[in-house]
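Participant: okay, predicted coordinates and the sequence, questions at the end:
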Amino acid sequence: MPFKQWIWQDKENKQLLWFSIIIMIISFAWLKYVYPFPNFIPPDSNNYLEAANNNDFISIWPIGYSKFLRLISIFSRSHFVLVILQYLLLMGSVLYFLFSIRYLLSPGKWLFRALLTISIINPLLPHIANFVSSDCLFVALSLTWFTQLLWIIYQPKQKLLLLHAIVLLLAFMVRFTAVWYPFFSIVLIALTNIPRRIKWVGIGAIALLLFLFIGRTQYEYKVKTGTVQYAAFGGWQLAANALYGYAHSQQDDPTSITWKYKELHILVNHHMDSLDHLVIRPDQKIGVYYLWNFKSPLRVYPVKSWKITTAPPSFFEQWATMAPYYASYGRWLIAKHPWSFIKHFIWPNLVRYYAPPAFFMEKYNLGNKQVDPIVVTWFDWTNNQLPTRAKNRDIRIANIFPNLLAILNPLFLISTIAFVGSKSFRRCNKISKRIVSCMGLVWFSNAFFSVLSAPIELRYQLFPFVITLSFSTLFISSLIMSLSQESETNKKQVALISETAM
């Protein structure tokens, strides 16, 4: 039976969908009772709103979420409408993924019921939907992208490939993390056994849409900042990451520093000297210190560079203009001190991947009771107060999940290895084997890129959390069933031998 027909005509599916809707209503009602207003992450939320208000095409962060806010504002400026739309998109993508798993892999009835219930009642989902941030939208798009990959493996039709290219573009616009998605999709489509014409239509659609968006973005950067680049944030992030490694290295002799980076690097050395005299260093743990703290050499250097200018450019123009230089400096610093970078940035970030800290998710509006003027302007509020019905602004439920992921991630690795090496995997059909392989590759690709790109937080890992939980459950269930069947077979064989002997 076709998937759409199967969804609406199967009695079990209807009951599960109604059950999911009831849980969603209860979860959302609870969320909005405790937190009547959205959650904000300064400066991220403010920047998204300012870019939406100005209808910009480029910004500090990817422009996709600002365009989403702009689109919603055509119909309503209500914060309630924004949050409920984000929640519906997120939960819709979760249900699309889960029912696709049921259709494609046929897990047991009670196993799927348990998996659906655990996924739907996940308290992080309504909380992430309550943020004025790109996180919720990106999780929804990533889940849709991944689910489409499973359908491409199963039944790659031209319409699906074109829709996949659109979803891929949207994810690419919303978060820089999606930079590896197109490569994964193109390789998967190239390896799929479909007519060459359809294959090239799918790959061509992805390439064309991304080429047009990247080209337009680079043009906007050229016009506004005089530099040709795609993501200015990447240059700053690379330099900030590199400084966490260099902070624990022996300082370079100023005479050995290449002239291109000499002035900046001397400033960095002075800053490291000042940090050495502190009892508690602000860069003791990887985070946002070198990126956003006003005392960071990366923030001080542009101010010194433009201090003599009679009409200094805007903050964004300064910020974007420095990005290519910082990207080059970051690569040079990492190449010069590779082992220190691995030890003091990659390794701590790898640890954070297995147990991502809650950070922004553990405190409502970072504990602040007020919001910035752009929030008041955008949502047409009468004041800047942000009241809640909670006793304090701690979101305590979020603190459970770092420990949960510390268990889940190793469990996924162990169960995947055990399942692939078991008889259960060998008995799977080709489609199921390819789906399992796709899941493993997506998990490793996400882990590799996350660890290398930026300090990891819980809100960045909700997409892998949802799919990891589901596949871990499926693998463990299959292994238990296989062991149970082998035990029953052994008992029957022993009984048969005993009867024969008698």
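Facilitator: Yep, it's here.
Participant: contacts and neighbour counts: CA atoms only from here.
Facilitator: Will do.
Participant: in stretch 398-411, what's buried?
Facilitator: The neighbour-count check on stretch 398-411 (16 or more other C-alpha atoms under 10 Å) flags 398, 399, 401, 402, 405, 406, 408, 409, 411 as buried.
Participant: for the fourth one, pull up the helix or strand it's in.
Facilitator: Secondary structure assignment for residue 402, by DSSP states H and E: helix 400-420.
Participant: what residues does that helix touch?
Facilitator: 354-358, 425-426, 440, 458, 465, 468-469, 471-472, 475-476, 478-479 (C-alpha atoms under 8 Å, 6 or more residues apart in numbering).
Participant: show me which of those residues are buried.
Facilitator: Counted by 16+ other C-alpha under 10 Å, these give 354-358, 425, 440, 458, 465, 468-469, 471-472, 475-476, 478-479 as buried.
Participant: can you flag which of those residues belong to helices?
Facilitator: If you go by DSSP state H, these have 354, 425, 440, 465, 468, 469, 471, 472, 475, 476, 478, 479 in helices.
Participant: quick one: neighbours of the residue nearest to residue 121 when sequence neighbours are not counted, just the number.
Facilitator: Among residues not flanking residue 121 along the chain, residue 23 sits closest, at 6.8 Å (C-alpha to C-alpha, 6 or more residues apart in numbering). When neighbours are counted by other C-alpha atoms under 10 Å, residue 23 registers 15.
Participant: compute the distance between residue 23 and residue 363, please.
Facilitator: Counting by C-alpha to C-alpha, to the nearest Å, the separation of residue 23 from residue 363 is 24 Å.
Participant: repeat for residue 98
Facilitator: When distance is defined by C-alpha to C-alpha, residue 98 is 30 Å away from residue 363.
Participant: re earlier: okay if I get the buried residues of stretch 398-411 as TSV plus distance to residue 153?
Facilitator: Formatted as TSV, the buried residues of stretch 398-411 follow (distance: C-alpha to C-alpha, whole Å):
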residue	distance to residue 153
398	35
399	37
401	32
402	32
405	28
406	30
408	26
409	25
411	26
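Participant: pick out whichever of the residues you listed sits closest to residue 31.
Facilitator: Nearest to residue 31 among these is residue 398, at 13.5 Å by C-alpha to C-alpha.
Participant: mind listing what the residue nearest to residue 40 when sequence neighbours are not counted touches?
Facilitator: Nearest residue to residue 40, sequence neighbours excluded (C-alpha to C-alpha, 6+ apart): residue 365, at 5.0 Å. Going by C-alpha under 8 Å, 6+ apart, residue 365 touches 39, 40, 41, 393.
Participant: where neighbours are concerned, which of those has the most?
Facilitator: Ranked by neighbours (other C-alpha under 10 Å), the contacts of residue 365 are led by residue 39, which has 24 neighbours.
Participant: show me the contacts for the residue nearest to that one when sequence neighbours are not counted.
Facilitator: Distance criterion C-alpha to C-alpha, 6+ apart; nearest residue to residue 39, sequence neighbours excluded, is residue 131 at 4.5 Å. The contact partners of residue 131, by C-alpha under 8 Å, 6+ apart, come to 38, 39, 40, 41, 83.
Participant: structure two is appended below for comparative analysis:
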Amino acid sequence: MRMQFKRYIYLAMFTMLLQFIVFKYFYPFPNFMQDSYNYLRSAAANVDANMWPVGYAKLISVVGFFTHSDTILVFIQYCFYHICALYFFYTLQDLTYVHRWVRRIVFCILFLNPAILYLSNYVTSDVYFIGISLVWISQLFRLVYQPSKWLLAAHLLVLMLAYTVRYHALIYPIISITVIVFCPFSVRVKIASGMIMASVIGGFMLYTTAVNQQVMGTRQFSAFSGWQMASNAVYAYAHMPERPPLDVPAQFVAIHAKVVPYLDSLQRVPMPQRPDGWPMMAFYLWDPGSPLQPSPGAVNIADNAMHLRQMAAVAPLYNDYGKYLISQYPLQYFRYYLLPNFFQYAYPPVENLAVYNDGRDTVWPVAQAWFHYPSNKVYTRSGVRELVIFDCYPALMLIVILFFISGWIAYYRVGGPSFADNRFRSALRIGTFYWIVHYGFSVLASPVVLRYQLLNMILGAAFGLLLWQINILRIPAHRKHSAA
């Protein structure tokens, strides 16, 4: 088994280097989106709090201590993902018997996935977070059958790292604590690990809140959450066929007076041409023309420290405003935001993966300064025609979900839990629990897009293959038993 895994390590290293060399020939510059410039500004200013968690900005800073080469940064995050994916790949081999064809398909999904390759070329936290998450969930699988205190300590460190990178990690402590409770540890170890987790995460939140007050002038853990609440509520409010006049509380009069005329103007725009049309995107959160923006029409808002401070200053008010709109129209909020986002989770829009550099041939000054570019011009040698491949990914995500669910149902119909490996049964429960919690959190939190779903695509495909492998190998015996 170990010799076989060594061969896969060498193959993964070879394919990684080959893909990277060929890819960087066609894409000599990284890919940038609005988030990228905020991370670069955070790294350049060495701040400890911002609109997003600063874990990825710290990675940029660490790499920048040695070199400001964009190629090195992209290679490091691509290599980091591969190391994490190898750990996940090796963990799957420990869960149950894996047929060689299943192993080969999972290898291709992990290491020959075009979405991972292109996402690694982005200056964003996405592929970094996917790598951390693969290690995090692999450790959860192992803690059930390999209850080592060292592994538990390592898991707490990985959990903390994930927490500093993306707000999606807010659900990770819930899942980790639930799994640890059922692990074969003593009650003392379980209580101690829960207290350590709570104290470390609580300390991080208190520190971030204090730094936010220093940097942005507002005491809050995340200014982003207040804006997201308002954005989601206004999206639903904007799509209501009729909006009766609201006698809003005094603190919301000013913002409501900006929102209503703007939404009224959209009624004259056909739905396909509306900026807040389908698929759902974070239009009201980030678009310069959004009525929620403190300075309408501002440009480079993610790279504008003063603008971000203005956004942070009104975030608590926006959080309350969003909750107020939802409380006034709960059914409409479900109909025009939650329900569409529920389906968008299964068929996520491609968003930034479908374009290079947001369709521009220039970058913002912060990127030019950080990477020491001689000019703000960037280019590719590919013509980006191949990006059409990502138009297939939303349908692929839907297929993966159906593949996993059908495999899960068939697995129970053939009595899979009665003969499957204990390790696999535990991992399947953990993976299913994660998916349910993630589904609920994602739908409630923000509009779902493809790059947020790549981890789920990997997990769904891997477990779907393992489930159908068990079904195919055991169905004949099950039918024979039923006939008898």
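Facilitator: Thanks, I have the structure now. Everything numeric here is computed off the predicted structure, so don't read it as measured data.
Participant: now the TM-score, please.
Facilitator: Once superposed, chain against chain, the TM-score is 0.93 (TM-score structural alignment, normalised by the length of structure 2); 472 aligned residues with a C-alpha RMSD of 2.0 Å.
Participant: which one in structure 1 is aligned with residue 401 of structure 2?
Facilitator: In structure 1, the residue matched to residue 401 of structure 2 (TM-score structural alignment) is residue 409.
Participant: just the element for the aligned residue in structure 1 for residue 162 of structure 2, please.
Facilitator: Matched to structure 1 by TM-score structural alignment, residue 162 of structure 2 sits across from residue 171. According to DSSP H and E, residue 171 of structure 1 maps onto helix 158-174.
Participant: what residues sit buried inside that helix?
Facilitator: Within helix 158-174 of structure 1, the residues that count as buried by 16+ other C-alpha under 10 Å are 158, 160-174.
Participant: list the contacts for residue 180 of structure 2?
Facilitator: Going by C-alpha under 8 Å, 6+ apart, the list of residues near residue 180 of structure 2 reads 143, 144, 190.
Participant: and the second one, what's its match in structure 1?
Facilitator: By that I understand residue 144 of structure 2. Aligning on TM-score structural alignment places residue 144 of structure 2 opposite residue 153 in structure 1.
Participant: if I look at that match, how far off is residue 17 of structure 1?
Facilitator: Going from residue 153 of structure 1 to residue 17 of structure 1 by C-alpha to C-alpha gives 25 Å.
Participant: stretch 262-277 of structure 1: which residues count as buried?
Facilitator: Result for stretch 262-277 of structure 1 [16+ other C-alpha under 10 Å]: buried residues 264, 265, 266, 267, 268, 269, 272, 275.
Participant: go on, stretch 482-496 of structure 1?
Facilitator: residue 482.
Participant: same deal with stretch 439-452 of structure 1?
Facilitator: The neighbour-count check on stretch 439-452 of structure 1 (16+ other C-alpha under 10 Å) flags 439, 440, 442, 443, 446, 447, 450, 451, 452 as buried.
Participant: where in structure 2 does it fall?
Facilitator: Using TM-score structural alignment, the partner range for stretch 439-452 of structure 1 is residues 431-444.
Participant: that stretch vs structure 1, mean deviation?
Facilitator: Superposed on structure 1, stretch 431-444 of structure 2 shows a mean distance of 1.1 Å to its aligned residues (mean C-alpha distance after the TM-score superposition for structure 1).
Participant: who's in contact with that stretch?
Facilitator: 137, 168, 171, 175, 338, 341, 342, 345, 448, 456, 459.
Participant: and for stretch 431-438 of structure 1?
Facilitator: Outside stretch 431-438 of structure 1, the residues that touch it by C-alpha under 8 Å, 6+ apart are 104, 105, 150, 153, 154, 425.
Participant: that older thread, lining up the contacts of residue 365 of structure 1 with structure 2, which overlap?
Facilitator: With both residues aligned by TM-score structural alignment, their matches' C-alpha atoms under 8 Å, the contacts of these that structure 2 also has are 39, 40, 41.
Participant: so which of those residues comes closest to residue 116 of structure 1?
Facilitator: Nearest member of those to residue 116 of structure 1, counting by C-alpha to C-alpha, is residue 39, at 26.7 Å.
Participant: map that closest one onto structure 2.
Facilitator: Checking TM-score structural alignment: residue 39 of structure 1 goes with residue 31.
Participant: is it true that that match touches residue 74?
Facilitator: No. With contacts counted by C-alpha atoms under 8 Å, residue 31 of structure 2 stays clear of residue 74, the gap being 9.7 Å.
Participant: who touches both of these two?
Facilitator: Common neighbours of residue 31 of structure 2 and residue 74 (C-alpha under 8 Å, 6+ apart) are 121, 122, 123.
Participant: now name the helix or strand holding the counterpart of residue 212 of structure 2 in structure 1.
Facilitator: Aligned counterpart of residue 212 of structure 2 in structure 1: residue 221 (TM-score structural alignment). In the assignment (DSSP H and E), residue 221 of structure 1 maps to helix 196-225.
Participant: same for the next helix or strand after that helix, what does it pack against?
Facilitator: Using DSSP H and E, the helix or strand that follows helix 196-225 of structure 1 in sequence is helix 232-246. For helix 232-246 of structure 1, the packing partners by 3 or more C-alpha pairs under 8 Å, 6 or more residues apart in numbering; DSSP states H and E come out as helix 289-292, helix 315-336, helix 338-341.
Participant: what residues in structure 2 pair up with helix 232-246 of structure 1?
Facilitator: Going by TM-score structural alignment, helix 232-246 of structure 1 sits over residues 223-237 in structure 2.
Participant: show me the contact partners of that stretch.
Facilitator: 51-52, 243, 276, 282-285, 292, 311-312, 315-323, 325-326, 332-333, 335-337, 445-446.
Participant: out of the residues you listed, which end up buried?
Facilitator: Listed as buried from the contacts of stretch 223-237 of structure 2 are 51-52, 276, 283-285, 292, 311-312, 315-323, 325-326, 332-333, 336-337, 445-446; burial here means 16+ other C-alpha under 10 Å.
Participant: what angle separates the helix holding residue 171 of structure 1 from helix 196-225?
Facilitator: Computed by axes from the mean of the first three to the mean of the last three C-alpha atoms, to 10 degrees, the angle separating helix 158-174 of structure 1 from helix 196-225 equals 20 degrees.
Participant: mind giving me the packing neighbours of helix 158-174 of structure 1?
Facilitator: helix 64-75, helix 135-154, helix 181-191, helix 196-225.
Participant: nearest to residue 87 of structure 1, out of those helices?
Facilitator: Nearest of those to residue 87 of structure 1, taken as C-alpha to C-alpha: helix 135-154 at 7.7 Å.
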